[in-house]
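J.: here's my sequence, what's the structure:
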Amino acid sequence: MRDDTTDQAGLRGDCRQCFGLCCVALPFARSADFAFGKEAGTPCRNLQDDHRCGIHTKLRQKGFAGCTVYDCFGAGQKVSQVTFGGQDWRTGPPERAGRMFEVFPVVRHLHELLRHLTEALTFPAAAPVHADLRRALERVELLTRGTPEELAALDVGVHRQEVGELLLRTSELVRAGTRGRRKDRRGADLMGAGLKGADLRGVSLRGACLIAADLTGADLRGADLIGADLRDTDLSGADLTGALFLTQPQLNAARGSAGTRLPESVTRPAHWAP
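T.: You can find the predicted model right below:
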């Protein structure tokens, strides 16, 4: 029996149902993205007793742009409310808190897989692998409902590889419908590249480094962007309609404008230029 993790709403972070896990479990170093650093398992000094961020509306102004690009894909509420049955890490024994922080990134990886599998099932061109996608979705869902001990012992890499191969096949089927020969830029180093107005329709940019690249006005319709690094990438006026496997964290890390066209699966970041 499926739970609500297959719904897009269940695959987005809901801080109201989470015990601030990303603000405690994860480490970050002092940098341009974080005004100060902290170790894994240590609460951020901005985290309040009610598990809310005390500077949530001013994160960028306060030097915490890194927080604004993060999304747990719904893992926070899953671990808080399902895996640990609503038991707060603050009120239980230290062992529970430690296990909670250990399990959170595991479930986050699994939820990211669920998000991609759910999207893959919306592509009519991927019909030949829909049955395999559904089976993979059910397997990953089952894993997310494991006990804390089962989740802590899970080898996420094995499951990422299996799902990754299936998503690659999905991408190939969908992009095969794009006219013309499409260059494979998978894993390409395009850091700072000048790609203004480039025709990248149906191109595979899986895992490509596009940090600070100029993609203003580029045509990315149907391009595969799974795992692409879009930090500080300029997407102003670009067309990402139908882009494959584009996630909210990727968009949040990029720059864009009101003229940037996006798939329905993501929302326009609030910090983008009007």
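J.: contacts and neighbour counts: CA atoms only from here.
T.: Noted.
J.: am I right that residue 52 is in contact with residue 20?
T.: Yes: counting by Cα atoms under 8 Å, residue 20 is a contact partner of residue 52 at 6.7 Å.
J.: between the two, which one's more packed in?
T.: Neighbour totals were compared for residue 52 and residue 20, and residue 20 leads with 24 against 16 (other Cα atoms under 10 Å).
J.: now that one: closest residue in space that isn't a chain neighbour?
T.: The spatial neighbour of residue 20 that comes closest, neighbours along the chain excluded (Cα to Cα, 6 or more residues apart in numbering), is residue 51 at 4.9 Å.
J.: check residue 266 too.
T.: Computed as Cα to Cα, 6+ apart, the closest residue to residue 266 that is not its neighbour in sequence is residue 248, at 5.7 Å.
J.: another for comparison:
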Amino acid sequence: MNEKQDSTSPLKKERAYLQAECESCFGLCCVALPFAASVDFAIDKVAGNPCTNLLHNFRCKVHNDLREIGFRGCTVFDCFGAGQKVSQVTYRGQSWHLKPSSAKEMYEVFPVMWQLHELLWYLSEALTLEAARPIFDDLQLALHETQKLTELSPQAILELDVSSHRANVNILLLKTSELVRDEAKRKHKGPPIQHKVEGRGADLIGANLKGTDLRYANLRGAYLIAANLQGANLRVADLIGADLRDTDLRGADLTDSIFLTQAQLNAAKGDKHTKIPPSLARPKHWSSSGKRNKHSDSCRT
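T.: Model (predicted):
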């Protein structure tokens, strides 16, 4: 974990229910989701089949060695607290193991809840950004509506038009980004920063952006796979949905980047000099100290 982070920060406290608590989950990410043998997974697994590493108590028998034995993808995944919500609230503590008749439905509910909790994560952050105050009422309403959707019955959740809801929320998140970045640009001292690499969905795979000033950049959905961002300045850059797999963030400054998630950090490469938002944790594989944090990498133990 970043030694300079404050684990008691207001945003971290507010988002506590949006952080995975694997001890309260029925191993849903290890059962409901599929994966294919690749650089991220050592084996194939179809949706609905328990991972061969999942124990009867819903813990992972190889948790401490996931990266070393080819299950890097497990250490990157973050359900935003959807696992415990489905397990303990939607299904009231009745697991798919003890009630097999609920299994298929539970596996289908989990990905929907995951999307809703991801939206709650972004909306909760947007409500902490002072520059977005002109749309706080709309953001608060969207947050409330999304929370209500997470409390529906399993059948009602499966009938939701999640794509439509995501699209409506994204309009607000985009407006938030514009308000925050525009205000930061107005306060910027010095020559204007010209971004030649920004843009939604920008293809920056393997790009050499070492030391680049990307403050206030729009990198929504950008493909930054294996890109070199060593020492880059990403303060107040919008990183929502950016693919940071194997992105080199050593020494980069992401202190107040917008809409960055733990999963994105876990997928990237960094070091003790990488500056990250106080609401997130420094991934275990970045640190030479070996210190652990239950929200770093995979939290399933």
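J.: any idea how far the residue sitting nearest the centre point of structure 2 lies from residue 88 of structure 2?
T.: Central residue of structure 2 (Cα atoms, centre = their mean): residue 261, 3.6 Å from the mean position. According to Cα to Cα, to the nearest Å, residue 261 of structure 2 stands 24 Å off from residue 88 of structure 2.
J.: ok, back up a step: show me what contacts whatever residue of structure 2 lines up with the residue nearest to residue 20 of structure 1?
T.: Using TM-score structural alignment, the equivalent of residue 51 of structure 1 in structure 2 is residue 58. Contact analysis of residue 58 of structure 2 by Cα atoms under 8 Å, 6 or more residues apart in numbering lists 25, 26, 27.
J.: for these, which one is nearest residue 175 of structure 2?
T.: Nearest to residue 175 of structure 2 among the contacts of residue 58 of structure 2 is residue 25, at 34.5 Å by Cα to Cα.
J.: show me what that closest one aligns to in structure 1.
T.: So residue 25 of structure 2 corresponds to residue 18, using TM-score structural alignment.
J.: name the nearest residue to its match, ignoring sequence neighbours.
T.: Per Cα to Cα, 6+ apart, closest to residue 18 of structure 1 is residue 77, 4.5 Å.
J.: contact partners for that neighbour?
T.: Neighbour list for residue 77 of structure 1: 13, 14, 15, 17, 18, 19 [criterion: Cα under 8 Å, 6+ apart].
J.: cool, residue 142 of structure 2 as well?
T.: The contact partners of residue 142 of structure 2, by Cα under 8 Å, 6+ apart, come to 123, 169.
J.: map it onto structure 1.
T.: Checking TM-score structural alignment: residue 142 of structure 2 goes with residue 136.
J.: tell me which element that match falls in.
T.: Assessed by DSSP states H and E, residue 136 of structure 1 sits inside helix 130-144.
J.: after that helix, next one along is what?
T.: Using DSSP H and E, the first helix or strand after helix 130-144 of structure 1 is helix 148-152.
J.: re earlier: only the buried residues of the helix holding residue 136 of structure 1, if you could.
T.: Neighbour counts over helix 130-144 of structure 1 (16 or more other Cα atoms under 10 Å) mark 130, 133, 136, 137, 138, 140, 141, 143, 144 as buried.
J.: any chance of those residues in CSV, plus distance to residue 178 of structure 1?
T.: Output for the buried residues of helix 130-144 of structure 1, formatted as CSV (distance: Cα to Cα, whole Å):
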residue, distance to residue 178 of structure 1
130, 20
133, 22
136, 26
137, 27
138, 30
140, 30
141, 32
143, 35
144, 35
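J.: structure 2: helices as residue ranges?
T.: 10-14, 28-31, 72-76, 82-84, 103-126, 136-150, 154-158, 162-187, 262-267 (DSSP state H).
J.: just name the most buried of these.
T.: The highest average neighbour count among these, using mean count of other Cα atoms under 10 Å, belongs to helix 82-84 at a mean of 27.
J.: so where is it in structure 1?
T.: Going by TM-score structural alignment, helix 82-84 of structure 2 lines up with residues 75-77 of structure 1.
J.: average gap between the matching stretch and structure 2?
T.: Once the two models are superposed, stretch 75-77 of structure 1 sits on average 0.1 Å from its counterpart in structure 2 (mean Cα distance after the TM-score superposition for structure 1).
J.: any idea how far that stretch is from the chain center?
T.: Offset of stretch 75-77 of structure 1 from its chain centre (Cα atoms, centre = their mean, to the nearest Å): 13 Å.
J.: repeat for stretch 16-32 of structure 1
T.: Distance of stretch 16-32 of structure 1 from the chain centroid (Cα atoms, centre = their mean) equals 15 Å.
J.: returning to that earlier point: okay, the match of residue 25 of structure 2 and residue 147 of structure 1: tell me how far apart.
T.: In this structure, residue 18 of structure 1 and residue 147 of structure 1 are 18 Å apart, going by Cα to Cα.
J.: the more surrounded of these two?
T.: residue 18 (21 against 14).
J.: tell me which residues touch the more buried one, please.
T.: Taking Cα under 8 Å, 6+ apart as the test, what residue 18 of structure 1 contacts is 51, 76, 77, 78, 79, 80, 81.
J.: what span of structure 2 is stretch 108-115 of structure 1 aligned with?
T.: Alignment of stretch 108-115 of structure 1 against structure 2: residues 114-121, by TM-score structural alignment.
J.: who's in contact with that stretch?
T.: With contact meaning Cα under 8 Å, 6+ apart, stretch 114-121 of structure 2 is reached by 15, 18, 79-83, 143, 146-147, 149-150, 162, 166, 169.
J.: having no further points to raise, I will conclude here.
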